Each structure stands twice: as structure tokens, then as C-alpha cells.
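S.K.: The sequence and its predicted three-dimensional model are supplied below.
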Amino acid sequence: MTYDAASGADFSAFLAKGKDGRASLDLLVRGARCAGCLGKIERAVGELPGVESARLNLTSGKLSVGFAGPSGDPAAVIATLDKLGYPATPYDPGQAQIAHDREGRRLILALAVAGFGAMNTMMFAVPLWAGLFGQELGPATKQVMMWLSGAVGAPCAIYAGMPFFQSAWRSLKGGRANMDVPISIGVILTLVVSFTETFLNGRDAYFDAAVSLLFLLLIGRWLDHQLRAKARSAAGDLLAMQAPAAAVLDGRGHEHRRPLSEVQPGDIVLVRPGERIPVDGRIEMGASELDNALLTGETAPVAVAAGQVCRAGALNLSGVLRLQALARSEDSALAAIARLVEAGAQSKSRYVRLADKAAAVYVPVVHTVAALTFAGGWALGLGPREALIRAVAVLIITCPCALGLAVPAVQITASARLFRKGVLVKSGAALERLAEVDHVVFDKTGVLTEGRPRLIDGDPDTLALAAPLARASSHPLARALAEEAGDGPLADEVTEHAGMGVEGLIGGRRARLGRAAFVGADSREASETELWFGFEGEAAVRFRFSDQLRRDAALAVAALKARGLTVEVLSGDLAAPVWSAAERAGIETWRAGLTPQEKAAAVDALAAQGRKVLMVGDGLNDAAALAKAHAAMAPGTALEASQNAADLVFSAEGLMAVAQAYDVALTARRRAMENFGFAALYNAVAAPAAMLGFVNPFVAALAMSGSSLAVTLNALRMKSRP
């Protein structure tokens, strides 16, 4: 459903208030496909009175409008978008997905109709072609074949051409011309000329050319849609990590479950073991250990006690906590990261793809050439009918079918090649951006390293003794110890001491597993993550753990450096393990202890220096940096939000997938440029031939189809490269 701003409807209910008191509006915009659409929408909306900012995300279709004061005029924004030819509705993620799926079904149905029309129109066109070889049909039979060809081809062309016709109309209505304008004009004029020739008993009709042209163009449009379909909203995934409700204690200490949106600063919130912290808060009572890996990248759980601040999204591991809420859910650290991710995604939308750059030159040139052909032919003595046929031939033979397939065909082929190597490409522009990078940033935990602690020392007999306690604990290090020991019995009478460790009976003897002080040991070393184990009254033993480097991390780093790329590590982990991992991987530049905001700021700083950054990360603390980087990759084990913020996801255990993806991206860019070069050469030869009357619309359609086949075959050459 669309909203008519002229109807006097009140849209103020869709305004949201920020913490600064200013109003904002989120709209779902339909029809925006390229950087030109984005720029036009943002400029027009940004110039409205009272509008402070306007940012459009092409992938999701979400337009975020910020007003300068506590109120705004949503109706004026919607009316402006409608005048530009981009209908808008209040943003709803569910409706956005429904609209995207509807567009996909519409394209595949149009493609099917065009394919049906092309095949069946040929049944009547082939007998007409026989006249080219001296087997002329009788006049009556020929006209019947032409009418039958039109009866099948014209309806199919009109239906299959609707995506192009509507896009062209919206573009012209907004005072601009996109690539769909010459396509629409060419198809419509071809049908008009064909019906005119059929009615006047002329020599040729070109219904088959029109529907075949649309079939080839729709292939490219559908391929592009399929690549876009893989991009989802990472910001929405981040916010989905928050608990839907929180346990709030009233003045009498009674527990009430409230929706997260109703939790206010000052409320007392109860968080049990295994639950995530719902909002930023300060501990009033209790002690526990928090798993901050998703927020900071730290591999070791962090002990917390009364008076300390906990961030939303952290996982409570052991003790019951009572928190005083410090912020609403929309003002939490997790929500701040989501806003950074959304801003990064919107900035990526401004990237101008190769096809858009080519279209900016192509469209005005083709219009000019076709108009000059018609005007010049008429002025030089040709009749209006012959001049129009030549102009139509120019539009058909220079149709951007090859141009439209040049990039999607390469990207689909490259994506298929990478898929066989375990790399999923999620967006059409991802490979183009990846081919431009000159600096690679790695996260440590889960990227350079495997992301899970492993036991690096410990006597097998002692390990077997400690395993019953380890199996009874949910602590990450205890789980790693239990995994190393394998299946077996559990300890009896197990008690977990928040932030310290576990205690229980093993074979009737009391034992403890946890921190050195809890077990009664004295440890002055802090370079490795560790657990201590001991029976009551006996000396304790230490188990040390390490996050192992990926097996080919050093090889991948060396391969990237050999390709002229610089490499560094940005991590939220402690300095000692970051330095160790970077040194073993052969990376000289590293930074540790970074927050998600600091990582994103570091990527922004590199971009300000003119660097094109490839970010490789897996955690929640990497999501904002992934979204802001020029290109981004994430491993298949990464958090879903990080995978969605990334442009490519690799499922392989090793890091060589990063270097392989870069190589394929470079090859894809070369193939795309070759296709553009061929399309330019083809048009330079074909357009003059059509202008001089050497090519009629039928031959023009054949030549256009041949050019499309040529760029497709060139794209397929990627499969044969080693």
C-alpha cells in the first residue's frame, strides 16, 4: 500500500524521537536501483525545510530522514519522493522483505513470459526469414504469419517489458533518464513499426526481435536481483540479539517480565546465569563472570562484582546479578553498534558500480545518435517511415543488453567459482570493491585464530582426574578441558562459585577447579589463560590454554603481502595474546583492547588517508568495522550479524580463502572491463551501420544477441583459469 501525501493524512505517528529530542522518520522506498537514484533522493529530501539529513540504503530500501527539531513534516517527504517517481511507505522490515520477494517473483515471471514469447514467436518468424534465401511466401500467407507473430509476440513483449517501462516512466517523471529509457523506447518503437509494416503489408516485422531482446535483458536483471537478495540487514540482527524481555524487580522485590522497550534507567533488573545482559547497567548485588567475546573479542571470561558496569549483549556465565539499568535498550552499547553498522551500510550504498558509470555515458549518447539518425535521414530525403526504421535499428543494435550482461555475467561466474572454493559472495558490488582494496585488517579471535581455547599442556593422568568437575561447568575453559578429556562421569555435589570456579566430590574427595586463588595456588603469570585444579589439602596443578592460530594464517598473510597489500590486526583482546598471534602470523602492525567504536573509527581513519580497506572479522565487536570497510569478509563460524555486515563469507577453515577471493575479484574486474571494451567497439561499428541503412531492425536484433553471447562467453572464461 502506498500513502497519498495530498490526501491530508496525518503521518506524525511514524515520527520517532531521538535522545537529543530531534524527530526522525524511516521510510521504505521502492524503485531506487543505482547510485544516481540514491543521490537524487538524498539531495531532494535533504533540501526540504526542516530536514537535517537523509540517508538511503539501496540494499534494504530504507530511507532515514533526520529533522532539525522535535517535529517534522513526513507528508512533505513522501510527496517529494512520489514526485521523483519513488513511492514510499513507513519502513517495516517485514514489509521490506515481502516487497523484495515480490520483485523477485515478478522478474522471474516476466522472464518466463519473455522466454515463452521468444520461442513461440519464432514459429511464425522463421517462415518469414525463409524469404531471405529466395523461398518467398505468398502475400496472403506472409501477412497471416506476420499477424500471428504479432498476436503472440506483442502481448508477451508488453508484459515482459513492464519492469523496464515502469522504471523508465518513473525516471522521466522525475526529470532524468536511466538505462531503461532507451530500452523502453526501442521496444515500443519496434512494436509500433512492426504493426505498421504488418498493417501496410510491408516486408518485415520485428516482434521476435522485441521479445528476444527483453528475454536477454531480463536475464541480467534477474541475476542482479539474485545477488542483491543475499544481502540482509546486519543492524537488525544485532538488535535481535537483545532479550525480548527483562526481569524487572519492583519496590517489594517481586519479579515482573517487561518488554525490553519498557525498561527505563533506574529500574532494577535480575539476570540469571545463561542469560544475556538486557540493557547497560551497574551491578547492585551479586558476582559472576561475563562472556564479552561478542562485544570486545576477549577470549577469557571477565569476573564482575558489585559496583561494576555491564554492557548489553554480554552473556552471564555463573552467578545471579541484580543490575540498576543505566540506559534504555535503544541507548545501549549494542544499539550504538547497530547504528554504526547501519551507517556503514548506507555509506557503502553510495558506491558507484561499473555498470552505473557506463550507463551515465551510454544513455545520453544513444538518445542523441537515434534522434540524429531520424532527423538526418528525413532531412536527406528519406521518408519518415524509412527514417524511423533506421532510428529503431540504431536503438536495437545499440541496446544495452551486452552492457547490462557485462557485469552480472562476470559476477555470477566469479561467485560460482568462489562458491566452489567455500566463499559466498553476497552482493554484486562486493567483488568490484574487493578488487580495489590495498589494505587488509584482521581481527584476532576467530579470524587469525580458531576462536576457541585449547589445552596446550597438562598431564593426562591429572586431566582425567579434573575432567569430572570440568564436565559439570559451563565455563568456556572448563568446556575445553572436558572436550580434551572426552566423555566420562560427572563430579558429585557440584557447587559453582560465581567468578571463581566449581567445587565438588570426585571419588568421595573434595576438589576444586577454577582460579588460582580459589584453588589455593599462587600464580604470578598472566600471559596465558589458565585453570587450576586440586584436591583439598593437596598441591594444585595448572592447565594452560591458548587460542590456536589458523593453520594457514602465516601463509595467507604472506600471500596478501606478495600481492602488494599491507596488513594489520585490530583486536579487542588483551595485548599479550594479540602480539603473540600477530607475530606468529607475520604481521608487524597491531592494536589491542579496542572497543567496537574504536575499530570502526580506525577503519574510518584509514579511509580518510585514501586507503581501501578489506576488513576480516567475526564478532559483534567487528560488525561496525565490517560495515564501514570498503570490502568485508567473515568466516562461516562468525556471528550471524557479522556475516550479514560482510560482503563475502568463507566457510573454509583456513585464511587462504581471503587471498583467493582477492585474486578472483581482480580477474572478474578484468573480464568486466574487457566486456565494456567489447561493447564500446561493437557499438562504434554497429551504430554507423544502422545509421547508414545497412542494418534493418531484424539484423540489428541478431547482432545485439550476438554481442550479448560474446560477453557471456568471455565471462565464462573465468572457469578455465587456474
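M.R.: Okay, I see it. Numbers count the residues shown, from 1 in each chain.
S.K.: Please make it C-alpha for all contacts and neighbour counts, starting now.
M.R.: Fine.
S.K.: Who are the packing partners of the helix or strand where D224 lies?
M.R.: In the assignment (DSSP states H and E), D224 maps to helix 207-229. Contacts defined by 3 or more Cα pairs under 8 Å, 6 or more residues apart in numbering; DSSP states H and E place helix 207-229 against helix 93-129, helix 139-160, helix 180-199, helix 401-420, helix 697-716.
S.K.: A further structure is provided below for comparison with the first:
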Amino acid sequence: MSSPKHSTDSGSSLMFSVDGLACAACAAAVETALRSTNGVDSATVSLTQGRATVRGADLANEHLVAVIKASGYDAQPLERRQTPAELRSALEQRQLKHEQQWKRRAFIGLSIWIPMMVLHWTTNAVAAQWIQFCLGTLVMFAVGTGFYVSAWSAARHRTTNMDTLISIGATTAYVYSVILFIIMLTGVESGQPMYFPEAAALFGVISFGHWLEARSTTRAGSAVRDLLELQPETAERQDADGTLVTLTSADVEPGDVLLIRPGTRVPVDGCVVEGTSDLDESVVTGESIPVSRTAGDPLIAGSMNTTGRLLMRAEVDGRNTTVSRIAELVTNAMASKTNIQRLADHVSSIFVPVVLAIAASTLVGWSIAAIVQGDAMTFQNGVIAMVTVLVISCPCALGLATPMAIMVGAAEGSRLGILIKSAGALEIAGKATTVVFDKTGTLTIGRPSVTSIEPVGPDMDEHTLLRLAAAVEAPSEHPLARAIVDAADERTIELPAVTDFEATTGQGVSGMVETHRIEIGRDPEATCQVLVDGALAGRITIADTLRPESPDAVRMLRDLDIDVHMLSGDRRSVVERVASEVGIEPGSAHAEQTPESKSAFLDAIPGRSIMVGDGINDAAALAMADVGISLGSGTNIAIETASIVIPGNQVTAVAHSIELARLTLRNIKQNLFFAFFYNTSMIPLAAFGLLGTWGPLIAAGAMGLSDVTVIGNALRLRLLVRKRLGRKNTV
């Protein structure tokens, strides 16, 4: 069989929080250091989350932390599986620390810069120059230290980052001004203005831009925090003597009996022991209608108990709940990278050296012009132009363009009941041209049920026929027998006792019901012939029931210009019937398929393909497709193999997944276009001095504005998704 179109990394996986990442080049430097470490198979660093994920064999936390710290960044190991409360706390602490750090730097820098500008505009007195020199020096050390440390760390590893450009630009303006200041102190009048305020403004304004960026990023991650709030921090355990003990959800163990009061959320996965209530599972499954749960029924962590009091038995511990797995899937998706982002990161890694070369060329060009013209002011304009080039070229927006859109897209997917395991899956789904459905359990419910009851003869009616048939089928474990008995239960038919029961494999069952001999024969088409005392009394047809939303799902995919196919191991007649009911063309419905033939079919599809399935026999096909989507009712192996999971079993969410992916992909392209347009248009303006003496300050403001614009466009994606999709999959 052909190799899968996508695969996963093998080996163990460790995660670390990384502090101090300023741009994509910083993240790339940490990735490079980790990937060059023995035993590491792959390493991914998320700029927006400040998190590194490392996969490989024989990995040690201490060694990898040392590698990250040697790259110039602080790091702490993270638990592989944290509770939502722990994840939420870590996320909030990091975001608060990030915001406060930039807010403090911006406040100091701008508070000092304002009086410097007042002096700069109002007087040229020596005392005023002394004050500007002292205040400018204070800003360089009090605010600029963080930039210098980051730039120096990058330089030690023979690389560059955004802070390299900012540090060189601000230092150039400062050192140039210091030289003029010293010349002034010697009594020589240079006739050239000093740029202490501009040097201070660079650090202050850029810090202010980073503060706005941090606030916007926090807002973009609100959906993730909402998700992490689904699991309550505490639970009530009922001990054997009836005593109630309050404990954290993380401390719940399998077998614990928990009290779930009305208006509270279920802390862990488990089952009802006592009581009846309606549960709102919409935040987990996407199903908007509350479901009734009673003794023996399953409970999903994060569900809201709306009416009755329940006792439940925990089946997992507090760190391995459905909510924990969903949170892990979403955060992993946010930390992963698309091919587009890898390209952008590569461009960012070489962008800074290119900008340094452009800045140097700018200074050389202006210097030559100054020599030719014999004008010292031209050289000064060249210094300002070089500083402006350095500052205005920072690739922050380029580094944020993709991860911000992925963060919003993955979070909005979780709101819609669509769990995306990786950014790559989102990117590929947005380019998909073909969707292939498995039949059983995907387009159909996956459970046989009675579809028609046909009595024969004037003395037989549907009620009597079903009553006699269900009575004789009751002892049987055959799936068709269970369907007949379930149909009788739904109609609240009381079944009489059966005697002389006999089951013949592959043929049917027989027995005595009251005074009648009942025989039921089954044919390959799942039609049961019911004989009473040797005479045909009627027929009961059984089929796998179609999901009510399946026809809508196929129609929605066609509206998206997606080719729709169905692969099934079932008989041709059944497959053709289901295809006709859902609207799939006869030539696109393929019957009697084996797992191998399903994989071969997907391998032969031109373009990008999506496989939707739920069973063990779909696992190979899910792996072979470019993107595998598993419904929540699927087996564990199907869910593990799939790259997108739909917990609520809503097959219409397949179309919504593609729409979400397309919207996210379009948003990424818009962000990248803006980032590239910003840099390619502003650099020439800066190099030729068209921004004037205010160039460095304009550059600092424009750089911050570009970051906020990219983040704002990513937030616009959230509004667009909610307007376009809303919660349409929760029918």
C-alpha cells in the first residue's frame, strides 16, 4: 500500500514555556538551537503562545531548558497534560506579565521623551542639552536594556532579530548625538541638531506598540480562555458514609462518586449513578439541544447540569478529561505551523541581514553625496535615513501574520464543535477539492432500525405483527433482532413470553408465542419474513438509518464546488440507495470496498482530498487522505488518525470545516500581503529620506501600527466566521 500523505512524529514529546520572544527571528533561533540538539527529531516554537514543543527520543527537560537559555531566552518545562485550570492560569500569567512589561517600558520611555521634546523645540541652551543627554541616557538603559539583551543573545548565536534593528537604529542616533554633544562642550559650534529625543522615542514608541500588540493578542485568545473555563476548578466527592468533600478537579480519581448540583458543570468524564437531569453539552459537542441523562448514561466533562441533582462515578482522573483533550488539541493547533508560515519564517530569518545591508548602503550613499556636495547636513540626513530604514523594516507583522490567524481560526473551530489538531490540516482543508465519505456511522447513524412494517392478510395489523416478531426476537443477540425489539420498545408494546426458542445461524429464529408458532427468516437485503403457523403474516424491513443532516451536508459541499464521493464495504444495492437519498452521483458511490481499496482510491485522487470516517476500517484511509476528519462517535483509532475531529457527530460540520479553513487561509494571505506591502513600500521612502527628520519617530509608530493592523485583521476573522457560520452545525 502507498505511504500516507501525512504522518506524525514518533518518540516522546516535551513542552516548554519560552519568555522573551520578540519576533519570528527569535522563535527561529530557538528552533534552530533545539533542532541541532542530539536526540531531537523536531522542534516547533510558537511566537504567539511563547511555547516550544520538542519531539524525539531520550529527551531530558534540564538539557533542553539549558539549550533554550543558551539561546538567550528564559524557559520552564510544562506538564504534558495540564488541567484546563492550570492551562488557563499559565496563559493568564504569561499574558499579564507580557502586557505589564511593555506597559512599564512604554510609560517610562514616553514620560521621559515628552519633556525632552519640549526642550528640543523651545531652547538650544547648554543646560537644556545637558538635560536631554541625561534623560536620553536614562532611557537607553532603563528602557533599552531588554532590546539590547535580546540583540546580544542573537549576535552570540550568529543570528539577528527585530531587536537587532531597533538597537542599532537607536544606538546610532544616540551615539551620533553624543559625538555632537561632546563637540559642543569643547566650544566648537557644529550647527547640527542632536537627536537625543528621537533615540529615546524609538524605545518608548516601539514599547507602546508592543503593549498594544500584547493587548490585542490577549483579546484574540479570549476564545481559548473561554474553552479552558469549561472544567470547574473544584468538585464535590461523596464518600461511602455520605460525607461531602470539596477537592480540586485535578485531584479527582477514577471511581470517585461526585455530586453534580443543578447549575454546575461536570468536572470529569464518567457515568450517572443516581438521578435524572438535562445536560447542556453544546460547548463540548456542538449539540444545542439539551440531552436527558439518567442512571448508566455517560457524562462529558464541561457539560452544564441544568435541572436535576446527579450522582456520578468518575471514569478518568482530572487531567485526562474530554475538556483537557480538547484544550490540548486547540493549543497544539495554535502552536503548529503551516507551510505558508514556514516560508514567512524563512523570509524573516534572512530579512534582517538584508535590511542591515540596505541600511549600510543608505549611509554610504548619503555619505558620498555629502562629500560631493561638501554639505555636512547631507551626512546628517543620511544618518537619520539609515536609522529610519533600520526601524521601519522590523519584520514583526510578517512573523505575526500566520500564527494570529491560526490562533483565531482554531479557537473559532472549537466554538463550532470542530477540533483542529494542526495548522497544516487547516491550510490543506482550505485547498481541498474532494471529500470522500464512509457510509456506515458517517452518513448513516450506524445502527439498524425498522424502516417499514408490512402486514399481509386482513387479520394482521402492524401492532400485532411487530408484537409477535419482537417477542420471538427478544432472546436473540443479532443486530436485526435488536432493531425489531427496539422498535417495539419505542411503541411501548408489552411483549409476551416465548418458548421453544431456536436460532439458526444465517437463517433466522423461531419459537412459540402464546399458541402460535412464529418463524422469522432473514434475507440478504435485511427484510425479515414473519410466518405465523406456517403462513406469511408480513414483512419487516430493517436498514441503517440515514442521518437527517446528511443530504444537507452533501448539498453544502457541492455549493462549495467540492466533489463528493462515498466509499463503503456494504452491498452495492445498499450503497446506491444511500447515495440516492443523500444526493451523491451513482458514479461517485463505491460499494464493497476494503480498507486497502479505500486507501488506493484516496491515493489516486488528484488535488487535495478529505476523508470522513468513524471506524477502525477507516483508519488507513484517514491517514492516506491529505486531511482526515473523524466524527465524535468514532473509534479511538479513527479519532487518533484524523487531523480534524467533530465531537458532536454533525456531518454538516464537514462543510463548515472547509469554510472555516478557507476563511482562515484568506486571512493569512491578507496579513502576509499587508506585511510585505508595508516593508517593500516603506523601506525605499526611508532610504531616500522622504520621511524627513521625523523619520525614526514615524518609523517607530508605523512599525507598531503594522503589528496592530495584522492582529486587528485576525480579529476580524473571528467576526467573519461568526457572521458566516454562527453555530449552523448545531441543528
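M.R.: Right, received. Where do you want to start? Everything quoted here is computed from the prediction, not taken from an experiment.
S.K.: TM-score of the superposition?
M.R.: Once superposed, chain against chain, the TM-score is 0.58 (TM-score structural alignment, normalised by the length of structure 1); 540 aligned residues with a Cα RMSD of 5.8 Å.
S.K.: which residues of structure 2 does the next helix or strand after the helix holding D224 of structure 1 align to?
M.R.: Sequence order places helix 234-240 as the next helix or strand after helix 207-229 of structure 1, per DSSP H and E. The alignment of helix 234-240 of structure 1 onto structure 2 (TM-score structural alignment) finds no residues at all.
S.K.: can you pull the buried residues of helix 234-240 of structure 1?
M.R.: Buried positions in helix 234-240 of structure 1, judged by neighbour count with 16 or more other Cα atoms under 10 Å: 234-239.
S.K.: Just give me the neighbour total for K561 of structure 1.
M.R.: 18 (other Cα atoms under 10 Å).
S.K.: Could you pull up the contacting residues of it?
M.R.: Residues near K561 of structure 1 by Cα atoms under 8 Å, 6 or more residues apart in numbering: V567.
S.K.: re the thing from before, of the helices and strands packed on helix 207-229 of structure 1, which stretch is the most buried?
M.R.: Highest mean neighbour count among those (mean count of other Cα atoms under 10 Å): helix 401-420, with a mean of 24.
S.K.: now what about that helix, what contacts it?
M.R.: Contacts of helix 401-420 of structure 1 (Cα under 8 Å, 6+ apart): 213, 216-217, 219-221, 223-224, 354-355, 358, 424-425, 428, 431, 661, 664-665, 668, 671-672, 675-676, 679, 704-705, 707-709, 711-712, 715-716, 718-719.
S.K.: where do the helices sit along the stretch 251-400 of structure 2?
M.R.: 282-285, 322-335, 339-373, 376-392, 396-415 (DSSP state H, counting those that start in this stretch).
S.K.: Kindly check the end-to-end length of stretch 139-151 of structure 2 for me.
M.R.: Taking Cα to Cα, to the nearest Å, stretch 139-151 of structure 2 runs 17 Å from one end to the other.
S.K.: centre of the chain versus it, how much separation?
M.R.: For stretch 139-151 of structure 2, the separation from the chain centroid amounts to 34 Å (computed by Cα atoms, centre = their mean, to the nearest Å).
S.K.: hang on, the earlier thing: can you flag the buried ones in the contacts of helix 401-420 of structure 1?
M.R.: 213, 216-217, 219-221, 223-224, 354-355, 358, 424-425, 428, 431, 661, 664-665, 668, 671-672, 675-676, 679, 704-705, 707-709, 711-712, 715-716, 718.
S.K.: quick one: what's aligned to D345 of structure 2 in structure 1?
M.R.: Per TM-score structural alignment, D345 of structure 2 is aligned with A359.
S.K.: circling back to that earlier point, give me the mean distance between the helix holding D224 of structure 1 and structure 2.
M.R.: Mean deviation of helix 207-229 of structure 1 relative to structure 2 after superposition (mean Cα distance after the TM-score superposition for structure 1): 7.5 Å.
S.K.: the inter-axis angle of that helix versus helix 401-420?
M.R.: Here helix 207-229 of structure 1 runs at an angle of 40 degrees relative to helix 401-420 (axes from the mean of the first three to the mean of the last three Cα atoms, to 10 degrees).
S.K.: Show me the helices in the stretch 601-731 of structure 2, by range?
M.R.: Taking DSSP H, counting those that start in this stretch as the criterion, the stretch 601-731 of structure 2 carries its helices at 619-624, 636-641, 653-687, 695-724.
S.K.: Looking at those helices, spot the one closest to V175 of structure 2.
M.R.: helix 695-724 (14.8 Å; Cα to Cα).
S.K.: Against which helices or strands is that closest one packed?
M.R.: helix 196-220, helix 376-392, helix 396-415, helix 653-687.
S.K.: Next, the mean deviation of the longest one compared to structure 1.
M.R.: Think helix 653-687 of structure 2. Mean for helix 653-687 of structure 2 is 2.5 Å (mean Cα distance after the TM-score superposition for structure 1).
S.K.: Buried ones in that helix, by neighbour count?
M.R.: Neighbour-count burial for helix 653-687 of structure 2 [16+ other Cα under 10 Å]: 653-668, 670-672, 674-675, 678-679, 682-683, 685-687.
S.K.: for stretch 349-358 of structure 1, same thing?
M.R.: So stretch 349-358 of structure 1, judged by 16+ other Cα under 10 Å, has buried residues 349-350, 353-356, 358.
S.K.: Of those, which is the nearest to V309 of structure 1?
M.R.: Using Cα to Cα, these come closest to V309 of structure 1 at S349, 36.2 Å.
S.K.: ok, now which ones touch that closest one?
M.R.: 35, 38, 56-59.
S.K.: at 6 Å what do you get?
M.R.: 57-58 (Cα atoms under 6 Å, 6 or more residues apart in numbering).
S.K.: Please report how far it lies from L84 of structure 1.
M.R.: 19 Å.
S.K.: do the same with E674 of structure 1
M.R.: 35 Å.
S.K.: swap in G428 of structure 1?
M.R.: G428 of structure 1 is 26 Å from L84 of structure 1, by Cα to Cα.
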